[in-house]
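Participant: my questions are about this predicted structure, shown below with the sequence.
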Amino acid sequence: MKPQIKVLNTVLQRLKTLNEPCFGKLFGIFTNNNLLILGLHLENDEGLNLNYSFPAEIDYCGIFEAYSEPFDQQTILKKCNNVEVTDNPIFLSVRLTIQNDIQCNLICNNQIHSTNYTTVDKQEVYSKFVHARLRGEFQLNCEQTEESIRASFADLRKLIASGMMAFTIAKLNVILVTNDSEMNGIIGINDDPAFGDICQEANTEGPQRKTKTNQLDIIDVSIMKKMSKDGEAKNHSPVVVLDKKKLSLLKIPIKIDFLALIHKETKLSKVYDVMLESAIKNLRLYESTLQEFIKDNNIIENSLNIPETLHFFPKDCNHFLTRIVFRQPEEKLKKSRESLHDILVLSKSTPMFRSANQYQFLIKPNGPLTNVHQGLKPTSNNGKLALVKGNYEYYHYCQNNMDDSGWGCAYRSLQTLASWFKLQGYTNTSVPTYNDIQKCLVQIGDKPSSFVGSRQWIGSTEVNFVLNSLLGVTSKILYVSSGEEMASKGPELVSHFETHGSPVMIGGGVLAHTILGVDYNQQTGDLKFLILDPHYTGSEDLNTIQSKGWCGWKGCDFWDKTAYYNMCLPQVPREV
């Protein structure tokens, strides 16, 4: 039976941006006679292969070609021969036109057949799946040679596939073992529930993992080695061979940290094999990264730094991508990031693969709320809507048990702006504290030393200074002589949010606020402002914040007609 083809909308959106002939791979997952295409990457001259960076269960399932002249069928069929997970690979043909017409094809009996497909979005996909995050640790001890590293990783993969591994699900007394043991490989539960059900139970044991920025179900799984195995053969006495020679040793911990995408209807007894695939795929990614790093760098014995595993969930991809990164000069890291943007057909206008862009699995229990404007009712202004892009944290009075009511509103607005730059990956610098802000203004000569520890106000000018000094962010300052003049700033604010998308700090009189967006009606001249108010003193209660207007739409009458206002518009660099 031919599978039903579904394609994630972000895959199609990226294919429509292609403007020259090219080939690439498609990645998808098979469930219940459905093939869901979730990702892609271009063929590249640098040899960068992302096969092992997609979560387990997402496999190389077909190819795409963008063409201006008719494509060569034999070339397509030859390339599809490398697809191993299905006998019927997918071929998306992209005819380069103004709209980039996309045709879906299925390879059957060495023939290309046109077929239909449906488009799905992120919510539709991840409402049916769970991400399992597998973690554990092994030790790699070998010679620092390509052959020895290859053999050592092969031994690790054999160990994992040997049946000696067990997997535990966090927060539940459940252990998954090989199916040749008791209870279909499940210890701790008498039946064989659907994986989605067991994950729902696990996630109700503690704080919810879901956030407003990424509505994903994620469950933690740990890998362990069984101390004994039924029927295990007795080991013979070791044989020692002495070979005197000079060699370089490699001793590094291999930290398993990988993701798998599992359909919620999958039986728990079937998850063991998925976890094996996840661990083995992680080892292959680790090996390829390690081999490439040693080849490109002059590594002496015991000088290899321990790499970092980073999981990304770029909004223009809507799937996880795992990278293993060694510390390198920024120039090399930037080049690697640029290559990733190119291969994944992503814009280079914003960073997506810096360490600060990595997915945040843990939610700080007492931390600031994120994106509190989401869910607000739209205005009735019927104008052009321009909003903050990306994520930010809501900083307001009295957080962290600090009594700053009456003087700290501009500090809080500054912290919200700084959080936006951190969450977008433009900086690794933490959101500055009051002490950081005051020390910075003293160090640059804007304030006297007595300013540190004081309760003195700051304004948009100081916000500009701090952003530039601590984060390297430049800002544009807009001045208005009265609150009444704010009604004329619609075009400039629309332009800012469309071009840069960063929050805007505004100070006037004795008050400071954050502007998250505008609704500007060009025909009537009416202007509405989406205001985030730092003067809120309550708990992190989203319902109160929205229903009481601490984050909400305001008209031009919100501004004091007798006060002048300065707006600090942070400018966003165009880089990866």
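Facilitator: It's in.
Participant: going forward, measure contacts and count neighbours with C-alpha atoms only.
Facilitator: OK.
Participant: how about the closest residue to residue 253 other than its chain neighbours, secondary structure?
Facilitator: Using CA to CA, 6 or more residues apart in numbering and skipping the chain neighbours, the partner closest in space to residue 253 is residue 139 (4.5 Å). With DSSP: H, G, I helix; E, B strand; the rest coil as the basis, residue 139 sits in strand.
Participant: tell me, how many residues neighbour residue 139?
Facilitator: The number of residues packed around residue 139, counting by other CA atoms under 10 Å, is 11.
Participant: so who does it touch?
Facilitator: 251-254 (CA atoms under 8 Å, 6 or more residues apart in numbering).
Participant: buried only: go through the residues you listed for me.
Facilitator: In the contacts of residue 139, burial by neighbour count holds for 251-252, 254, counting by 16 or more other CA atoms under 10 Å.
Participant: nearest to residue 509, of these?
Facilitator: Residue 509 lies nearest to residue 254 out of the buried ones among the contacts of residue 139, by CA to CA, at 57.2 Å.
Participant: wait, that closest one touches residue 140, no?
Facilitator: Yes - if you go by CA atoms under 8 Å, residue 254 and residue 140 touch, sitting 6.4 Å apart.
Participant: second structure follows, compare the two:
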Amino acid sequence: MAAVHINRNVIETLATYSNTADPFFGVLLGHESEAGWHVTGCCCFTDSSLNNFTNQKDSVTRYLSGGLSVCGIFFENQSLQADDIVKKVSKYPLQNQNGLVILVKQPKDNKVTEDNIFVSPDQNTVEKPKVIDITEDLPALITARLRCPLTISVKVAAKGSLKNSLSNVIENLCNTLSSPSAVYRVQDTEVVFNSSSLVGLPNEAVCSRLLDLTTSDEDEFVSGKQKHSKSYKQRTLKCEVLQNISIADDSGEGTLCAPIIQHNLEKFQAVTLTLPVDVCCQVTADTTVLTLGQYMTTAICNQLRAMQDCFVQYVEGDVPPKVQVFHFQPWKSTAIVSVIYPEGKSEEKLESRRRELHSLFCLPLSRPVFRRGNVSLFPEDINQNGYLINPHQYINTQPMKDGQQYLVQGLYSYHHYMQDRFDDNMWGCAYRSLQTLVSWFRFQGYTDKPIPTHREIQQALVDVGDKEPKFVGSRQWIGSMEVTSRIAFVSEGSELATKGRELAQHFQIQGTPVMIGGGVLAHTILGVDFNEVTGDVKFLILDPHYTGAEDLKVILEKGWCGWKGMDFWDKKAHYNMCLPQRPKVI
């Protein structure tokens, strides 16, 4: 194996996990490319015994997006010698034609570095990879998404027979999807493919060709008056599944012939279920289209079996629940995992399920990751509610010399003057900044309550005794002191230069947007660029005073979202900074 590229967030996850869990044991997840393995995730097993290993590994695959697979193993070992590692690895059924990534941590060693990383071409030998790259910038992946509701009818012959009947129907459906009769079409193209055939492109075509064939509604804008080229990060290939009924499937029901109708008269109970298939595949640009077809089929079948598990777990009598598919990115990397939840269950009732997921994916129990509000947004989903999401991600600027950028973690929506057909020009900036803060808590899954209107904010302040009843419906300002949080105060704008380290720490630990106001207009701080040596600092500002339409190009070019120096602040005005704190929940 030429190289191993590991996302830094995975290393940090494992380093934290090693201090809290016993055993330190599990599998590494990654994407394959010509450059080697790109490790983007990890799963922790509660039992390192050989008997349970296969079952645990198989259960993991039901969550994985297509193209994301078990690429290695991690464990604790006294020795880092190759022979000792081979003895451990060879016990487990982990054969992989492209070799395995192995991460070994010695007892009482809390660090995970390049010295802990090995590869095994065949499980009988262990060596150091030629290249080990621990990075935050793994190659961008192409995402293909297939959404297709499938309706099935399940015969319930007797009480309690639903589980077996459902299993048979799901397996028959998987057999059909795995047969040559099932094909995938890329929307807006004439390309049709599966794992063994390709129409519309040469058989050796790679997935970057599919991206070139598709057209987006509009090019993504990058500040600096540049347009994106075909951006893998910002594009999703939309696919659909079709069945070619003119060729036989592999169901074993015989060769093609004239249609035959069988009519059996029988009394029985049947349950009709809709399976809302929503599958993602993530591949590198050099992955062949035929391989994408293989990944797509595997991902669909894994998701159907996961739906079966959900039906059985939450069935009431012989009536299974409706289910929904949610995609998450648990390690702050590009890797996507998919979870099936029953409809109608509150977040409180699903807490035990989320605890299982946190344990499986090596995640702490202090932050929500698998709440429905944490769902990953695809490009086609981002602006459905009419607000711009994370406009700062499109700013094309380099960090300050010898500085380091500390940014807001997660998603938020941009709220500003004159939105929602409501005229708050010249007085509503703090309300809008507060709405941006609330949106962050919604997107991170801390609350499912809607973003409050100006009137609702005013009523809340009256209810807690902060304002008089006449405040409701007025055009009076509010400030950052009205927001429950940690408050930092400076008597003059020039003193904000001394807050660089404090803000950097806030964005590292809490990651929430910061509301700033006081003697002057309110703004939202999304990050800082801070030089530890000189104390120089720049601020990433989201300005709620913008009054125009949701035009990303205008917002970035005119500086409504952008980096500002100390000259941005009024040196004579006082400022309060509201630093929202994350609650410790899952």
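Facilitator: That came through, no problem. As the structure is a computational prediction, the values presented were derived from the model and not from experiment.
Participant: quick one: map the residue nearest to residue 253 of the first structure onto the second structure.
Facilitator: Per TM-score structural alignment, the equivalent position to residue 139 of the first structure in the second structure is residue 151.
Participant: what of residue 531 of the first structure?
Facilitator: Using TM-score structural alignment, residue 531 of the first structure sits opposite residue 541 in the second structure.
Participant: tally of neighbours for its match?
Facilitator: Neighbours of residue 541 of the second structure under the rule other CA under 10 Å: 23.
Participant: which residues sit in contact with the residue lying closest to it once chain neighbours are set aside?
Facilitator: With sequence-adjacent residues excluded and distances taken as CA to CA, 6+ apart, residue 541 of the second structure is closest to residue 525, at 4.8 Å. By CA under 8 Å, 6+ apart, the residues touching residue 525 of the second structure are 513-516, 539-542.
Participant: ok, and those in the first structure?
Facilitator: With both residues aligned by TM-score structural alignment, their matches' CA atoms under 8 Å, the contacts of the contacts of residue 525 of the second structure that the first structure also has are 513-516, 539-542.
Participant: looking at the contacts of residue 139 of the first structure, spot the one nearest residue 59 of the first structure.
Facilitator: Here the nearest of the contacts of residue 139 of the first structure to residue 59 of the first structure, counting by CA to CA, is residue 254; it sits at 23.4 Å.
Participant: quick check: that closest one is in a strand.
Facilitator: Yes - looking at residue 254 of the first structure with three-state DSSP, it is inside a strand.
Participant: quick one: map it onto the second structure.
Facilitator: In the second structure, residue 254 of the first structure lands on residue 275 (TM-score structural alignment).
Participant: next: residue 114 of the first structure.
Facilitator: Match for residue 114 of the first structure (TM-score structural alignment): residue 127.
Participant: return the residues in contact with that match.
Facilitator: 82, 118-120.
Participant: residue 312 of the second structure belongs to a helix?
Facilitator: Yes - looking at residue 312 of the second structure with three-state DSSP, it is inside a helix.
Participant: separation between it and residue 162 of the second structure?
Facilitator: 8 Å (CA to CA, to the nearest Å).
Participant: which of those two has more neighbours?
Facilitator: residue 162 (23 against 19).
Participant: report the contact partners of the counterpart of residue 375 of the second structure in the first structure.
Facilitator: Using TM-score structural alignment, the partner of residue 375 of the second structure in the first structure is residue 358. Contact partners of residue 358 of the first structure, counting by CA under 8 Å, 6+ apart, are 310-313.
Participant: any idea which of the residues you listed has the most stuff around it?
Facilitator: Of the contacts of residue 358 of the first structure, with other CA under 10 Å as the count, residue 311 tops at 24 neighbours.
Participant: contacts for the helix or strand harbouring it, please.
Facilitator: In this structure, residue 311 of the first structure sits in strand 308-312 according to DSSP states H and E. Contacts with strand 308-312 of the first structure, where a contact means CA under 8 Å, 6+ apart, come from 257, 320-326, 352-353, 355, 357-359.
Participant: check contacts around residue 103 of the first structure.
Facilitator: Residue 103 of the first structure touches 92-94, 114, counting by CA under 8 Å, 6+ apart.
Participant: roughly how far apart are it and residue 92 of the first structure?
Facilitator: 6 Å.
Participant: where along the stretch 101-250 of the first structure do the strands fall?
Facilitator: Applying DSSP state E, counting those that start in this stretch to the stretch 101-250 of the first structure gives strands spanning 101-108, 111-114, 117-120, 129-143, 165-169, 174-176, 186-187, 218-225, 249-263.
Participant: can I get those strands in JSON lines with distance to residue 74 of the first structure?
Facilitator: Shown next, in JSON lines, are those (distance: least, CA to CA, whole Å):
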{"stretch": "strand 101-108", "distance to residue 74 of the first structure": "12"}
{"stretch": "strand 111-114", "distance to residue 74 of the first structure": "9"}
{"stretch": "strand 117-120", "distance to residue 74 of the first structure": "23"}
{"stretch": "strand 129-143", "distance to residue 74 of the first structure": "36"}
{"stretch": "strand 165-169", "distance to residue 74 of the first structure": "44"}
{"stretch": "strand 174-176", "distance to residue 74 of the first structure": "45"}
{"stretch": "strand 186-187", "distance to residue 74 of the first structure": "48"}
{"stretch": "strand 218-225", "distance to residue 74 of the first structure": "42"}
{"stretch": "strand 249-263", "distance to residue 74 of the first structure": "33"}
